[in-house]
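Participant: Need a 3D model of the following:
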Amino acid sequence: MLGVLRVYLGPLKWQVALLAALLLSGTGLNLLLPQLLRQFVDNAKLIGGADVALLSRLAVIYIVLAVGVQLMTAGATYVGARVGWTATNRLRADLMAHLLSLDMHEHKERTPGEMIERIDGDVTALSNFFSQFAVRVFGAALLLTGAVVMFWREDWRVGAGITLFTVITLLSMDRVRQLGVEPTKAEREASARLFGFVEERLTGLEDIRSLGAGGHHLNNFLRTQRDFFTRSTFSWRRRSVVWQLSMLLFAVGYVGLLSAAVGLYATGAITLGTAFLLYQYMSMIEEPIDQLTQQLQDLQKAGASLGRVSEILALRSEIHGGTRTLPAGPLALGFQDVSFTYNPSEPASRGVLHHVSFHLPAGQTLGLLGRTGSGKTTLTRLISRLYDATSGEVRLGGVNVRDVPLHDLRTRMAVVTQDVQLFQASVRDNLSFFDPDITDAQVEAALLEVGLGAWLDRLPEGVRTPLPSGSLSAGEAQLLAFARVMLRDPAVIILDEPSSRLDPATEALLTAAMTRLLSGRTAIIIAHRLDTVARADRILVLGDGQVLEEGAREALARDPRSQYAGLLLAGAASEDAGVLV
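Facilitator: The predicted model follows:
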């Protein structure tokens, strides 16, 4: 925990110094207030008559200092929250960057909902800890120390008793605190599973409805929810032991102090004002320990969250880049006896790809065909090294992709999928991915290039117009994805069935945009519709992870014995049947 505080609070040392100054000043003023109260009480009970002028001065000073304490506390709270949220945002950014650096094997182990819970839920728990720890814990520790010192100044016997009470209370709290760490960690894990379950079911909602599996998944949801509720309740009961123990100990502490104060006053060892002072300082003992007690519960949550975050940060990608650079311009693509399996412990015969070999010259387009599950998407993932081939080599521009730095490799590539992800942000930010170096003019040019000029003219603020969720048709979203690629100007483009969700009018725009996009670039088009690959230079047909056929598109179309020609014939017959119907 201290290591995390040092890493993320270290760069904010001047703000932390200001926070410390505010806390020290506020604590000093707070400790002075009971002294004024003692003078006021002792002067007010004088038998010969109180000095009204002195009482008025003491009252005014007391009010001024009390207001000063409140101002110092408000300032410390503001600075502490600012420091805490700044540090937390850095942690959130680091965690997100680390997750994005992991290879796909790690992402397959966890659902997107679980990852969101790790980044949002766990880090939010830490943000509460960061933003309040310095003010409440550090401030409470200062006030507690100051109050104990003041007890020693008044009477060493009371000071010794209060010191012993404080040590016993803090040690008891620390011992009890450990009871809540593991249950809280289990609660956070159950929460992540619940979010992951909901995210997966929402994604596959149409399939669940079509299969009539609503009841089955509802029962699974109730079991997952019940597990989360049970763990949350158990975790809360464990954490509540801390404040229950605190209430018991302070009931004993107040009885002991008041008994001592009454005894000392009865013997004439202290004045009535001093008795009031001792009571005030006891409340200053109770308040910081109460704050520490509350923070210990937050510390339990933060400790569990930090442990889960640390588990993620400890993960290391098994995919590492080399040092070779890719040549400029379009890149030739080659697969040399490539085999791949998602589970290395499985036999090679059960892999997704088996001894795949082909060559795509630089600047040409490959149409990738095959049934669902034939390995088309997996093949493209090997090019960008989302996975590494189990055996064989994948080459770009004659260079093994394993020898190229990952950032350089992925910068030279672009992937357009059927499912386009859009942000709650402006059109510009959706296309540039929040890159400030990309100008508005470049974004506008990309939109014009894909045929969205008329759509752009209707936007009230141009490319700065916010893009609300659900405001685009599937076709417009697909064209925006094309505009993203235009901005990046990659050497290799992978299109995963880009026209499957488009209406005929928008598909015409896509076809024109695709022609401009693929010109002078190496491209792979994964397609189920043969029209999509009608302008491809070469065709590769996969079946059960093996190359069934590969060659120039026109040559395969003319060969009546080829798989591609058979697909064309079957497609034409299907269209004729549709017309007859």
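
Participant: When you work out contacts or count neighbours from here on, use the C-alpha atoms and nothing else.
Facilitator: Noted.

Participant: Would you map the helices across the stretch 351-500 of the chain?
Facilitator: Per DSSP state H, counting those that start in this stretch, the stretch 351-500 of the chain carries helices over the ranges 376-383, 406-411, 427-432, 440-449, 453-457, 474-488.

Participant: Residue 251: neighbouring residues, count only.
Facilitator: Residue 251 has 10 neighbours, counted by other C-alpha atoms under 10 Å.

Participant: Distance-wise, check the most centrally placed residue in the chain relative to residue 89.
Facilitator: Central residue of the chain (C-alpha atoms, centre = their mean): residue 119, 2.6 Å from the mean position. In this view, residue 119 and residue 89 are 11 Å apart by C-alpha to C-alpha, to the nearest Å.

Participant: Please identify the helix or strand for the nearest residue to the residue nearest to the centre of the chain once chain neighbours are set aside.
Facilitator: Spatial nearest neighbour of residue 119, excluding adjacent residues (C-alpha to C-alpha, 6 or more residues apart in numbering): residue 92 at 6.5 Å. Per DSSP states H and E: residue 92 is located in helix 52-101.

Participant: after that helix, next one along is what?
Facilitator: helix 104-109.

Participant: got a list of contacts for that following helix?
Facilitator: 317, 386-387 (C-alpha atoms under 8 Å, 6 or more residues apart in numbering).

Participant: check contacts around residue 402.
Facilitator: 320-322, 385.

Participant: go again using 7 Å as the cut-off
Facilitator: Residues near residue 402 by C-alpha atoms under 7 Å, 6 or more residues apart in numbering: 321-322.

Participant: Distance-wise, check it relative to residue 265.
Facilitator: Taken as C-alpha to C-alpha, the span from residue 402 to residue 265 is 83 Å.

Participant: repeat for residue 346
Facilitator: 84 Å.

Participant: These two: who's more crowded?
Facilitator: residue 265 (15 against 10).

Participant: In contact with that one, which residues?
Facilitator: So residue 265 contacts 271-272 (C-alpha under 7 Å, 6+ apart).

Participant: Over to residue 184?
Facilitator: Contacts of residue 184 (C-alpha under 7 Å, 6+ apart): 235, 300-301, 304.

Participant: For residue 297, see how far away it is.
Facilitator: Distance from residue 184 to residue 297, by C-alpha to C-alpha: 10 Å.

Participant: before we go on, could you also do this sequence so I can check it against the first one:
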Amino acid sequence: MLRTLLKSVREYRFQTIISPLFVVSETAIETFIPFLMAAIIDQGIRPGHLSVVLRIGILLLLMSVVSLTCGASASWFSSQAAAGFAKNLRHDIFSQVQTFSFQNLDHFATSSLVTRLTTDITNIQTAYQMLIRVAVRAPSMLLFSIIMAFLVSSQAGWLFVFVVPVLAVGLFWIVKHSRPLFRQVFKQYDKLNRVVRENLRGIRVVKTYGQQGAEISKFRQSAKEIAQVFAKAQRIVAFNMPLMQFVISTTMLILSWLGAKLIVGKTLQIGQFVSLFTYSTSILFSLNMLAMIFSQLSVSQASAERVVEVLETAPDIVAQPDAETEASDGSIDFEHVTFRYPGSDEDQLNDVNLHIPSGAVVGIIGETGTSKTTLVSLIPRLYDVASGTVRVGGKDVRQYALKTLRDQVAMVLQNTILFSGTIRENLRWGDPDATDEQLNRVLQEAQAKDFVDSLPDGLDTKIEQTGQNVSGGQRQRLTIARALLKQPKILILDNATSATDTQTEARIRQAFKRDLPHVTKLMITQRVDSIIDADQIIIMRRGGIEAIGTHVELLANNQWYRELYQAQQKQGGGETHE
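Facilitator: From the prediction side, this is the model:
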């Protein structure tokens, strides 16, 4: 786990290494200062030697300045190292998520990934800064103080040697019992983030149905569960303080008794006794810091495990080293294709065979849940088949570089997504170097140019998050234009015109037929009128292909298709308006 995390340190290695060196220097000087203070008392103040006081006093002043400088430098470098490490870690996780297949993304809930990118990494950042500063300072202070205590009085030094294991056993018990609870806390954070995300994304539905109260109750319950688990964990961690106070008080009592006995026996001087008290405070303070470190590491270990899980998840879909970088045409072939989603016990597609020539217009229709979207998702290799082969341009899709394949296959979904920015910026996802002339051309083909021109800022009109300031039909047409800008060999429209009226949809089909004759066009729809002129229509039923034919052939030979067409004709073609 540590090896995976430390890969994200990269350019902050210097700060990571130099900070502990400054810390060790600072603690070494700090632990030597009480030794000099004892010398001032015993060799300068008590005998009345002013020169000794001045000489040692100047040395103390210089050492204090050096210690302060080392401490400030350690703080500065550790802050830079921790912030940079967290920045790189966020970048690495986000970059890793971009390589995931849909199957990988199905494994991680969106809310969980958000928690890992925010709360978990913040915990790791805090722990990292603590590790390269406080976690170095505490043991070094402990070690140096015990060594100096032995130099002052070996009998007092053994006292501290016996105290440390007692506290260590207590700390181990605290960490062992609190760690599982902190893991539960972060699972509850995932749940809370999911509630918030769903509420904000569906806020219009929530208000329409007047479910604000129910949503508040759901949020309150999630927040309550976090508080309960976190409070239970903190109650265990809270044992740290009374344990520490007990050890400190006991040690002080024993040290006072032992010091008085040694002073009476003339084997310990007053200045040395004062320095022993200082060392005892340093030792016990170091142990307290170690307790705090263990508590934080208990929290951070759970976060680290969740972050490493993402970093070590290998993408299920990768390109071969000698991958193809060009598709010859837009022909599509399915050869005995079977597919099932991970964790499912049944096939979504079973022994599918299909041939679509390049440039063909193909309609795909069927009842809800008949794997229409699953079928077309295999073409750009959003999922890999369980068995069989999917070919594009005569080659297995697994032979292509992923970027090549997905540049040649443009897919427009029913649930359209636009990103914050201008219309121009959204369209250029299809081609970053597209000119305004090219943008206007694809807008015209998608029947979106008129409404874009009617906007006060035209192509520079700002799109709000997810495109909420434009209608559903307008979003669909903009995403179609964005896909066309890729100049693909295959265009897949998955209910991508469901929010447009029938006249606009007809004009889009006419534009495709006129301007994109060599592009293979696959249209998933529930409206027969949308695919009535298709070269072939595929009827999906129960995870397979029930029938293939033209509109006329299916009317004559397929009862389900005939009944659907007749029902839609009676309803006026199922027309949907914006």
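
Participant: And the residue nearest to residue 119 of the first structure? What does it align with in the second structure?
Facilitator: Matched by TM-score structural alignment, residue 92 of the first structure corresponds to residue 90 in the second structure.

Participant: Can you report how many residues neighbour that match?
Facilitator: Neighbours around residue 90 of the second structure, by other C-alpha under 10 Å: 19.

Participant: Hmm, residue 397 of the first structure is touching residue 331, no?
Facilitator: Yes. The pair residue 397 of the first structure / residue 331 is scored as a contact, 4.5 Å apart, by C-alpha atoms under 7 Å.

Participant: More neighbours: these two, which one.
Facilitator: residue 331 (25 against 18).

Participant: Could you look up the SS state of the more buried one?
Facilitator: Here residue 331 of the first structure is recorded as coil under DSSP: H, G, I helix; E, B strand; the rest coil.

Participant: residue contacts, it?
Facilitator: 362-363, 396-397, 491-492, 522.

Participant: among those, who's most crowded?
Facilitator: residue 492 (30 neighbours).

Participant: which position in the second structure aligns with that one?
Facilitator: Using TM-score structural alignment, residue 492 of the first structure sits opposite residue 490 in the second structure.

Participant: And residue 263 of the first structure, by the same measure?
Facilitator: Match for residue 263 of the first structure (TM-score structural alignment): residue 261.

Participant: and the gap between its match and residue 273 of the second structure?
Facilitator: Taken as C-alpha to C-alpha, the span from residue 261 of the second structure to residue 273 of the second structure is 11 Å.

Participant: neighbour-wise, which of these two wins?
Facilitator: Neighbour count, other C-alpha under 10 Å: between residue 261 of the second structure and residue 273, residue 273 has more, with 23 against 13.

Participant: Please pull up the equivalent of that one in the first structure.
Facilitator: Residue 273 of the second structure maps onto residue 275 in the first structure, by TM-score structural alignment.

Participant: Which helix or which strand is home to that match?
Facilitator: Residue 275 of the first structure belongs to helix 272-314, assigned by DSSP H and E.

Participant: What is the mean deviation of that helix from its aligned residues in the second structure?
Facilitator: Compared with the second structure after the fit, helix 272-314 of the first structure shows a mean deviation of 2.4 Å (mean C-alpha distance after the TM-score superposition for the first structure).

Participant: which helices and strands does that helix pack with?
Facilitator: helix 13-44, helix 123-132, helix 139-154, helix 181-203, helix 214-266 (3 or more C-alpha pairs under 7 Å, 6 or more residues apart in numbering; DSSP states H and E).

Participant: Give me the mean distance between the next helix or strand along the chain from the third one and the second structure.
Facilitator: Think helix 139-154 of the first structure. Next helix or strand after helix 139-154 of the first structure toward the C-terminus (DSSP H and E): helix 156-177. Following the fit onto the second structure, the mean deviation recorded for helix 156-177 of the first structure is 2.9 Å by mean C-alpha distance after the TM-score superposition for the first structure.

Participant: just the angle between helix 156-177 of the first structure and helix 272-314, please?
Facilitator: 30 degrees (axes from the mean of the first three to the mean of the last three C-alpha atoms, to 10 degrees).

Participant: Just want the angle from helix 156-177 of the first structure to helix 214-266.
Facilitator: 170 degrees.

Participant: now helix 156-177 of the first structure against helix 139-154, angle please.
Facilitator: Using the same axes, to 10 degrees: helix 156-177 of the first structure against helix 139-154 is 160 degrees.

Participant: And helix 156-177 of the first structure, what's buried?
Facilitator: For helix 156-177 of the first structure, burial by neighbour count (16 or more other C-alpha atoms under 10 Å) applies to 158-159, 161-163, 165-166, 169, 173, 176-177.

Participant: what's the answer for stretch 267-285 of the first structure, then?
Facilitator: Buried residues in stretch 267-285 of the first structure, defined by neighbour count with 16+ other C-alpha under 10 Å: 270-285.

Participant: Also stretch 391-405 of the second structure?
Facilitator: For stretch 391-405 of the second structure, by 16+ other C-alpha under 10 Å, it's 391-393, 395-402, 405.

Participant: try stretch 9-19 of the first structure
Facilitator: 9, 15-16, 19.

Participant: and residue 187 of the first structure, what does it touch?
Facilitator: Counted by C-alpha under 7 Å, 6+ apart, residue 187 of the first structure has contacts 228, 231-232, 235.

Participant: lining up those with the second structure, which overlap?
Facilitator: Checked against the second structure using both residues aligned by TM-score structural alignment, their matches' C-alpha atoms under 7 Å, the contacts of residue 187 of the first structure keep these contacts: 228, 231-232.

Participant: closest to residue 78 of the first structure among those?
Facilitator: Nearest to residue 78 of the first structure among these is residue 232, at 31.1 Å by C-alpha to C-alpha.

Participant: Map the closest one onto the second structure.
Facilitator: In the second structure, residue 232 of the first structure lands on residue 230 (TM-score structural alignment).
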